[in-house]
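# next come a sequence and a model predicted from it.
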Amino acid sequence: MPWAAIGRVQTELGTRCTGFLLSPILVETAAHGRVQRFIIPPGYKAGSANTAGLDRATLVLKNPIAPPETTLRAPTTAMTVHAGTPVMLGGYEQNQPDTLTADQHCTITGMQQDQAGHFLLAHTCTGTHGSSGAPLLYATPQGWQAIGIQTLAARNGAGGLATLLNTSTIFSK
């Protein structure tokens, strides 16, 4: 763990992104990928800067694909993060689509809002095209938590934005 919970999501059109298990039958990923059956937040519009903070989808699988101990937890109560909070990002990126790559030494830099006011976590993790849907991981004494979902990677180098898994997350300066 946590790498056993992360997998590649592929559409019927051959495009790929990253997803991760929240339970044996629930996969969390970015909403801008196409799937057969999914749950997305009300108001999300693909490709719109207004709703980037809602760019997440839950895929409900017909059958379990992993045991419960290989799934990630999401925060169930409000948590506070600050600049410098250590996090990790691991996913299946375009430059190595068959290999899980990870940045294990990055941090939260702040909180931003999309044009409609939805919050996103800003971070220093390196991630290219294909890392969308990857979990932004935070270590707790109880194990790894996915606190966000990679949505936007920086075009020139490290950094990106992640939607919040728990919208009660607070950024403290």
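Looks like it arrived, so ask away.
# alpha carbons only for contacts and neighbour counts from here, please
Will do.
# tell me the contacts of the residue most central in space within the chain?
Geometric centre of the chain, nearest residue: Ile149, 1.6 Å, by CA atoms, centre = their mean. Listed by CA atoms under 8 Å, 6 or more residues apart in numbering, the contact partners of Ile149 are 28-30, 56, 132-136, 162-165.
# now Ser132
With contact taken as CA under 8 Å, 6+ apart, Ser132 is in contact with 17-18, 29-30, 91, 149-153.
# same thing but at 7 Å, please
Residues near Ser132 by CA atoms under 7 Å, 6 or more residues apart in numbering: 17-18, 30, 150-152.
# what is the neighbour count of the nearest residue to Pro41 once chain neighbours are set aside?
Nearest non-adjacent residue to Pro41, counting by CA to CA, 6 or more residues apart in numbering: Leu54, 6.2 Å away. By other CA atoms under 10 Å, the residues close to Leu54 number 28.
# ok, Leu54 touching Ala162?
No. If you go by CA atoms under 7 Å, Leu54 and Ala162 don't touch, sitting 9.7 Å apart.
# check it against this one:
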Amino acid sequence: MRLAGLLLAVTLGWALPALAQDSGLHGLRTGEEAAPWEAVGRLDIGGKGFCTGTLIAPDLVLTAAHCLYDRATATPVEASRIEFRAGLRDGWSVATRMARRAMPPPAYRFDPGAGAAESRNDLALVELDQPIGTAGVHPFETAPEVAAGAQVSVVSYAVGRAEAPALQDACGVLGQERGVFVLTCDVDHGSSGAPIFQMDGSIARIVSVVSAKGQLGGRQVALGTSLTQPLAELRAAFEAQAGGLPPQVTTLSAGERGDAGARFVRVDGDLNAAAALPR
């Protein structure tokens, strides 16, 4: 389904199946609730904010590319100042590791004022200084992207729930255009990089990561990055790079820094024309 059609559908209040089945967020406060999701953790970025990240290998975290930058200076944060706290819950984490290196896709260009179209490359890999081999913490697999109308789940940290993750069991995929998913998931500052899962019975696989919070036809939506092309390119660049951020990363004009990683955009029919909303 094209995004322009989605804009009309939401404006007219049409009840898409995925919308009708949305569930609210609930905090994962007990060990039993949190146990299946302990490979999801909080990424603390240089003492200036945080994002959400997920283990996809014992020493590799998947998150959003814009989380790697200081918005005040539009420059990359040193990897040694990025800390991953797996399964963080009320001050306790399953494991804590510092980053050894971090990298966005070669095509990513950081711009604090970028619109929705920039979400198509908003992925990053963070390599940890030591693998996390804690019993019960199992990295998640990634999977091909999902179709419009599919039901997905999201686990994230955010402002107001920074000390424990929250799970939204069911939110909907409204559509996808040029590598950007539009979803009904509930996200906020700090949710950037959060894994979007599709469930196959009890097995959860990551199909996207949260890139931004937006508005579509007056409704709050989330934007997610398709993993299909940018993740393959990112993996190849990551394996080829000895360490540090690749030289082809560029930075654009600086914007106002928020206290946590997030982007806010207005989703128009044309993603390339989408304007950034003020923080």
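Sure, I can see it. As the structure is a prediction and not an experimental result, all values here were calculated from the model.
# got a TM-score for the two of them?
Remark: TM-score between the superposed chains equals 0.82 [TM-score structural alignment, normalised by the length of the first structure]; 160 aligned residues with a CA RMSD of 2.2 Å.
# which ones among the contacts of Ile149 of the first structure lie within strands?
Members of the contacts of Ile149 of the first structure lying in strands (criterion: DSSP state E): 28-29, 135-136, 162-164.
# can you redo those residues as a markdown table with neighbour count?
Compiled in a markdown table, these are given as follows (neighbours: other CA atoms under 10 Å):
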| residue | neighbour count |
| --- | --- |
| Glu28 | 27 |
| Thr29 | 30 |
| Pro135 | 34 |
| Leu136 | 26 |
| Ala162 | 30 |
| Thr163 | 28 |
| Leu164 | 24 |
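# turn those into a markdown table, including distance to Leu72 of the first structure.
As requested, those are exported to a markdown table (distance: CA to CA, whole Å):
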| residue | distance to Leu72 of the first structure |
| --- | --- |
| Glu28 | 10 |
| Thr29 | 13 |
| Pro135 | 9 |
| Leu136 | 11 |
| Ala162 | 16 |
| Thr163 | 16 |
| Leu164 | 15 |
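# between those residues, which is closest to Val60 of the first structure?
Glu28 (9.1 Å; CA to CA).
# tell me which residue of the second structure lines up with that closest one.
When the second structure is aligned by TM-score structural alignment, Glu28 of the first structure is paired with Leu62.
# from the chain's centroid, how far away is the strand or helix carrying Gly7 of the first structure?
Element membership of Gly7 of the first structure [criterion: DSSP states H and E] is strand 6-10. The chain centroid and the centroid of strand 6-10 of the first structure are separated by 12 Å under CA atoms, centre = their mean, to the nearest Å.
# now it: buried residues?
For strand 6-10 of the first structure, a neighbour-count test (16 or more other CA atoms under 10 Å) marks 6-9 as buried.
# repeat that for stretch 203-216 of the second structure.
Under 16+ other CA under 10 Å, the buried positions of stretch 203-216 of the second structure are 204-216.
# identify the farthest-apart pair in the contacts of Ile149 of the first structure.
Ser132 and Leu165 (14.1 Å).
# wait, Ile45 of the second structure sits on Ile82?
Yes. Contact status for Ile45 of the second structure versus Ile82: in contact at 4.8 Å, counting by CA under 7 Å.
# tell me where the first structure has strands.
Taking DSSP E as the criterion, the first structure carries its strands at 6-10, 16-23, 26-29, 38-39, 57-60, 80-82, 86-92, 100-113, 119-123, 135-140, 143-153, 160-164, 170-172.
# run the angle between the second one and strand 6-10 for me.
Put plainly, it is strand 16-23 of the first structure. Going by axes from the mean of the first three to the mean of the last three CA atoms, to 10 degrees, strand 16-23 of the first structure is angled at 130 degrees with respect to strand 6-10.
# run the chain-centre distance for the longest helix seen in the second structure.
In the second structure, assigned by DSSP state H, the helix with the most residues is helix 228-240. On the basis of CA atoms, centre = their mean, helix 228-240 of the second structure sits 17 Å off its chain's mean C-alpha point.
# got the angle for it vs strand 124-128?
Angle of helix 228-240 of the second structure versus strand 124-128, following the same axes, to 10 degrees, is 40 degrees.
# before we move on, back to that, list just the nearest of the buried residues of strand 6-10 of the first structure to Ile108 of the first structure.
Here the nearest of the buried residues of strand 6-10 of the first structure to Ile108 of the first structure, counting by CA to CA, is Ile6; it sits at 20.5 Å.
# before we move on, back to that, what does the residue nearest to the centre of the first structure align to in the second structure?
Looks like Ile149 of the first structure aligns to Val209 there (TM-score structural alignment).
# now for the residue nearest to its match when sequence neighbours are not counted: which residues touch it?
Closest residue to Val209 of the second structure apart from its sequence neighbours, by CA to CA, 6+ apart: Pro195 at 4.7 Å. By CA under 7 Å, 6+ apart, the residues touching Pro195 of the second structure are 54, 154-155, 206, 208-210.
# just those now: which is nearest Glu33 of the second structure?
Closest to Glu33 of the second structure, out of all of these and judged by CA to CA, is Val155, at 11.8 Å.
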